[in-house]
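Student: need coordinates for the below:
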Amino acid sequence: MNIEKRVTELVEEKIADKPNLFLVDVKMHTNGKLVVLVDGDNGVGIDDCVQISRHVGFHLEEENVIETAYNLEVSSPGLDTPLTSKRQYAKNIGRRLAVKMSDGTKREGELLQAGDDFITIAEQIKQKGKKAETVESTIPTDKITETKVLISFK
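Tutor: This is a model prediction of the structure:
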């Protein structure tokens, strides 16, 4: 049985009645660490993580899905975790992003919009001998290899 697939089913089952929560990732590491990342349109609380952890842990034990010792960790994605879903992009509208493109270039700007298959950012474009100007750029998500939120300490 695929552990990650079963855990995904269990998490989806547990958050079915909480439409503001969504699953970001499930990863079983070789060291026995099972990591579940859950996010919410308005963030995710510790209580939600605890309930999900208990639900998943209970069923994994009952079904004896994992035969070796494992450590289950349920949390929200950290700021260093790349954005992967439209809902994560939507939640971060108004924040500055660092975007790595599939052609190797990097772009930076404020996220203005998140569509099904694109994002729109306001980026500063500097041309030689001119003042930098803010330009709105629409980027297809299939041309993005990684997007991270930039932390501002202003």
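Student: alpha carbons only for contacts and neighbour counts from here, please
Tutor: Will do.
Student: check which residues of stretch 88-108 are buried.
Tutor: Using 16 or more other Cα atoms under 10 Å as the test for burial, stretch 88-108 gives 88-90, 92-93, 95-101, 108.
Student: can you list which of the residues you listed are found in helices?
Tutor: In helices, defined here by DSSP state H, the members of these are Gln88, Tyr89, Ala90.
Student: which secondary structure state is assigned to Glu62?
Tutor: Here Glu62 is recorded as helix under DSSP: H, G, I helix; E, B strand; the rest coil.
Student: how many neighbouring residues does it have?
Tutor: Applying other Cα atoms under 10 Å, we find 9 residues neighbouring Glu62.
Student: any idea how far it lies from Ile119?
Tutor: 43 Å (Cα to Cα, to the nearest Å).
Student: how about Ser76?
Tutor: 22 Å.
Student: same thing with Tyr70?
Tutor: Separation of Tyr70 from Ile119 (Cα to Cα) stands at 38 Å.
Student: next one: Tyr89
Tutor: 8 Å.
Student: pull the contacting residues for Val50.
Tutor: By Cα atoms under 8 Å, 6 or more residues apart in numbering, the contact list for Val50 reads Val74.
Student: could you list the buried residues of whichever strand or helix holds it?
Tutor: Val50 is part of helix 46-63, with elements assigned from DSSP states H and E. Residues of helix 46-63 classed as buried by neighbour count (16+ other Cα under 10 Å): Asp48, Cys49, Ile52, Ser53, His55, Val56, Gly57, Leu60.
Student: next, the structure of the following sequence, for comparison with the previous one:
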Amino acid sequence: MSKKIVALTEELVQPIVDELNLELVEVEFVKEGKNHFLRVYVDKEGGIDIEECGKVSERLSEKLDEADPIEQAYFLEVSSPGVERRLKTRSDFERFIGSHIYVKTYEPIHGDKEFYGDLFAFEEDEITLTVKEKTREKDIKIPFDKIAKANIAVTF
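Tutor: Okay, the predicted model is just below:
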């Protein structure tokens, strides 16, 4: 059920974000405690502001009311993906080359499943991550289909 809600929401919101020159990053429908949340994450080059989130929310809310795909009560949240945004698509990885990222893989690569490093390249269905190992740097190639989760990592 939640996959259908996510797919329909993506279908409804895509023309809205396209019209506003925004990027649809992710849609999720989750239950937290007793409440259900339909979360829509949008972004643009240079970041998104609260007014833009409000416009998407208003327009999407109207479309959802018309389609009425969700039986239970829920909260609609439209927001920025934040500084630690997830990287899911090939274009996400291409766009964020040069960024410091966290990657978790489905299976070990060189004995590890978790990596922090600078995204150096995305070519031929694999990313190249420059990681620090003690005092040295080394490049690790990770196949795109082996990535379970990835996001921008904030460094202090």
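Student: after superposition, what's the TM-score here?
Tutor: Scored by TM-score structural alignment, normalised by the length of the first structure, the superposition of the two chains gives a TM-score of 0.78; 147 aligned residues with a Cα RMSD of 2.4 Å.
Student: export the buried residues of helix 46-63 of the first structure to TSV and append columns for distance to Val7 of the first structure.
Tutor: Output for the buried residues of helix 46-63 of the first structure, formatted as TSV (distance: Cα to Cα, whole Å):
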residue	distance to Val7 of the first structure
Asp48	16
Cys49	14
Ile52	10
Ser53	10
His55	10
Val56	7
Gly57	9
Leu60	8
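Student: so where in the second structure does whatever helix or strand comes next after the helix holding Val50 of the first structure end up aligned?
Tutor: Downstream of helix 46-63 of the first structure, the next assigned helix or strand under DSSP H and E is strand 71-75. Across the second structure, the stretch matching strand 71-75 of the first structure (TM-score structural alignment) is residues 75-79.
Student: tell me the buried residues in that stretch?
Tutor: In terms of neighbour count (16+ other Cα under 10 Å), stretch 75-79 of the second structure has its buried residues at Leu76, Glu77, Val78, Ser79.
Student: how near is the second one to Thr135 of the second structure?
Tutor: To tie it back to what came earlier, the one meant is Glu77 of the second structure. Using Cα to Cα, we find Glu77 of the second structure at a distance of 43 Å from Thr135 of the second structure.
Student: with adjacent residues omitted, what lies nearest to the spatially most central residue of the second structure?
Tutor: With distances taken as Cα atoms, centre = their mean, Arg86 lies nearest the centre of the second structure, 3.6 Å away. Excluding its sequence neighbours, the residue lying closest to Arg86 of the second structure (Cα to Cα, 6 or more residues apart in numbering) is Asn151, at 4.1 Å.
Student: show me what that neighbour lines up with in the first structure.
Tutor: In the first structure, the residue matched to Asn151 of the second structure (TM-score structural alignment) is Lys148.
Student: how about the closest residue to Glu26 of the second structure other than its chain neighbours, secondary structure?
Tutor: With Cα to Cα, 6+ apart as the criterion, Glu26 of the second structure has its nearest non-adjacent residue at 5.2 Å, and that residue is Tyr41. For Tyr41 of the second structure, the assignment made with three-state DSSP gives strand.
Student: how many neighbours does the aligned partner of Tyr41 of the second structure in the first structure have?
Tutor: Tyr41 of the second structure maps onto Leu37 of the first structure when the alignment is built from TM-score structural alignment. Neighbour count of Leu37 of the first structure, defined by other Cα under 10 Å: 19.
Student: my guess is Leu37 of the first structure contacts Glu12. True?
Tutor: No: between Leu37 of the first structure and Glu12 there is no contact, the gap being 11.9 Å when judged by Cα atoms under 8 Å.
Student: hey, what's in contact with both of the two?
Tutor: Counting by Cα under 8 Å, 6+ apart, the common neighbours of Leu37 of the first structure and Glu12 are Leu23.
Student: picking up where we left off before, and the match of Asn151 of the second structure, how far from Gln88 of the first structure?
Tutor: Going from Lys148 of the first structure to Gln88 of the first structure by Cα to Cα gives 11 Å.
Student: please apply the same query to Met28 of the first structure.
Tutor: 22 Å.
Student: got the contact list for Glu13 of the first structure?
Tutor: Contact analysis of Glu13 of the first structure by Cα under 8 Å, 6+ apart lists nothing.
Student: just the element for it, please.
Tutor: Secondary structure assignment for Glu13 of the first structure, by DSSP H and E: helix 3-14.
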